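J.: give me the fold of what follows.
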Amino acid sequence: MDRLNRFARRIPTWPLYLGALIPPAWYFYAGVSGQLGVDPVKAMEHKIGLLGLQVLIASLCITPLRRYAGLNLIKFRRALGLIAFFYIVLHLLVWIVLDVQIPSQIIADIYKRPYITIGMAAFVLMIPLAATSYNAAIRRLGRNWRRLHWLVYPAVVLGGVHFVMLRKGWQLEPLLYLGGIALLLVLRLPSAARKRSRGVIPQQSRG
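T.: Predicted coordinates for the structure are as follows:
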């Protein structure tokens, strides 16, 4: 594990950002070339949204991996969070620009369809997280930066609920995602309680 951690410290974060461009580019190409079925816009919308949820869940795995397995990937957490936000923005843009297209219908859907309302709430919660994920904001906010970034937890839960409701009925795949999110949050509880009792504010990655 020490060798893995030393190797991880030598890996820069910028390849993650470049690699993040590949999946949506592929989905767009597959859509225009007829490889995404009879409704390529819906398929692209769902695939990119699921990718955003997957990357957001991956960012939540970093702390349990360090705590329980000794694998320190903390330097990649910010990149994963920003990539997840990027995918969710693309998911939203595909829905607005390519799917619904009509502004009045978009507003009506947000108010009338609960799964869209919940998904939009998750997106809104992620906006301040993405907007403050740079070193100057971390320094300026100080202790409040940590408190602000607790918004990731309700955001990911809402994202999981959005996925469950989107699939309609009790399908196994979205329930597994929601269960995984719940497990990751439970794994954080004992340590979070100890830190609050000690008044400790953990250091955040600046990588």
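J.: for the rest of this, base every contact and every neighbour count on C-alpha atoms.
T.: Noted.
J.: just give the closest residue to Leu56, not the sequence neighbours.
T.: Ala84 (5.3 Å; Cα to Cα, 6 or more residues apart in numbering).
J.: swap that for Asn5, sorry
T.: Distances taken as Cα to Cα, 6+ apart put Asn72 closest to Asn5, at 5.8 Å, once the chain neighbours are dropped.
J.: and the one you found, what helix or strand is that in?
T.: Remark: Asn72 resides in no helix or strand, with elements defined by DSSP states H and E.
J.: another one to check against the first:
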Amino acid sequence: MITDRVNQIARRVPNWLVYILGISPAGWFLYLGLTGGLGAEPIKSLEHELGEFALKLLIAGLCITPLRKHLGVNLIKFRRAIGVLAFTYVFSHLLVWLVLDVQIVSQIWADILKRPYITVGMVGFVLMIPLVVTSNNLSVRKLGVRWRKLHKLTYGIAFVGALHFVMVAKGIQIEPISYMLVVIGLLALRVPKKTLPLQR
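T.: So this is what the prediction gives:
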């Protein structure tokens, strides 16, 4: 079966390869920025590309459980790598905004407080910190069941990330709304179905 073949291939793929492939686009975006390939506003474009790719990785992470549950495709071994990469891109997105875009410390704090889309983005970033800190085997052993509960923050983070993208767009645009709908759909798949009582 195709599913068995996919699972066999996945088992042979080392996690380090996922990290290399996952971080490669960041280098490409940086190259485009330095060579004029990101248009007239390279800093804004770099900021956008990094943020959008982070959202794609969050969505990829949300896909893993439904793929296993509904299609039998087991990519669970890559979930940690995808999560760490998503945080890396979010952090890079934030750094570009802080260091290259705003630059003025007082303005940064003012923007966080006064601009809702930035406030939402910062909430998502802060929520990711405990997840990346506990993305190791020691934390899994120490926290036990609490680790699983903690990492359910991923659902909220993905939603907040999609909301941030919609708010940044400032108006009805197909791309950010499409991301939001995908995230909502993937979250809806996780809602437990109520079983109807048997009729006698």
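J.: thinking again about what came up before, so which strand or helix has the aligned partner of the residue nearest to Leu56 of the first structure in the second structure?
T.: In the superposition onto the second structure, Ala84 of the first structure corresponds to Ala86 when matched by TM-score structural alignment. In this structure, Ala86 of the second structure is located in helix 79-95 according to DSSP H and E.
J.: that helix against the first structure, how far on average?
T.: With mean Cα distance after the TM-score superposition for the first structure, helix 79-95 of the second structure departs from the first structure by a mean of 0.5 Å once superposed.
J.: which helices and strands does that helix pack with?
T.: On a contact count with 3 or more Cα pairs under 8 Å, 6 or more residues apart in numbering; DSSP states H and E, helix 79-95 of the second structure meets helix 15-34, helix 42-66, helix 116-133.
J.: looking at those helices, spot the one closest to His164 of the second structure.
T.: With Cα to Cα, the closest approach to His164 of the second structure among these belongs to helix 116-133: 5.4 Å.
J.: the helix or strand just after that closest one maps to which residues in the first structure?
T.: Note on helix 116-133 of the second structure: by DSSP H and E, the next helix or strand toward the C-terminus is helix 137-143. The counterpart of helix 137-143 of the second structure in the first structure, using TM-score structural alignment, spans residues 135-141.
J.: one more: stretch 4-20 of the second structure?
T.: When the first structure is aligned by TM-score structural alignment, the counterpart of stretch 4-20 of the second structure is residues 2-18.
J.: let me see the contact set for the residue nearest the centre of the second structure.
T.: Computing the C-alpha centroid of the second structure and ranking residues by Cα atoms, centre = their mean puts Leu58 first, at 2.5 Å. Going by Cα atoms under 8 Å, 6 or more residues apart in numbering, Leu58 of the second structure touches Ile82, Gly83, Ala86, Thr154, Ala158.
J.: which of these are conserved in the first structure?
T.: Contacts conserved in the first structure for the contacts of Leu58 of the second structure, using both residues aligned by TM-score structural alignment, their matches' Cα atoms under 8 Å: Ile82, Gly83, Ala86, Ala158.
J.: what's Leu98 of the second structure aligned with over in the first structure?
T.: Under the alignment defined by TM-score structural alignment, Leu98 of the second structure corresponds to Ile96 in the first structure.
J.: give me the nearest residue to its match, chain neighbours excluded.
T.: Distance criterion Cα to Cα, 6+ apart; nearest residue to Ile96 of the first structure, sequence neighbours excluded, is Ile106 at 6.9 Å.
J.: counterpart of that neighbour in the second structure?
T.: Under the alignment (TM-score structural alignment), Ile106 of the first structure pairs with Ile108 in the second structure.
J.: check the offset of the biggest helix by length in the first structure from the chain's centre.
T.: Here the longest helix in the first structure is taken by residue count, with DSSP state H as the criterion, and it is helix 172-198. Averaged C-alpha coordinates place helix 172-198 of the first structure at 15 Å from its chain's average position (Cα atoms, centre = their mean, to the nearest Å).
J.: fine, thanks again, bye for now.
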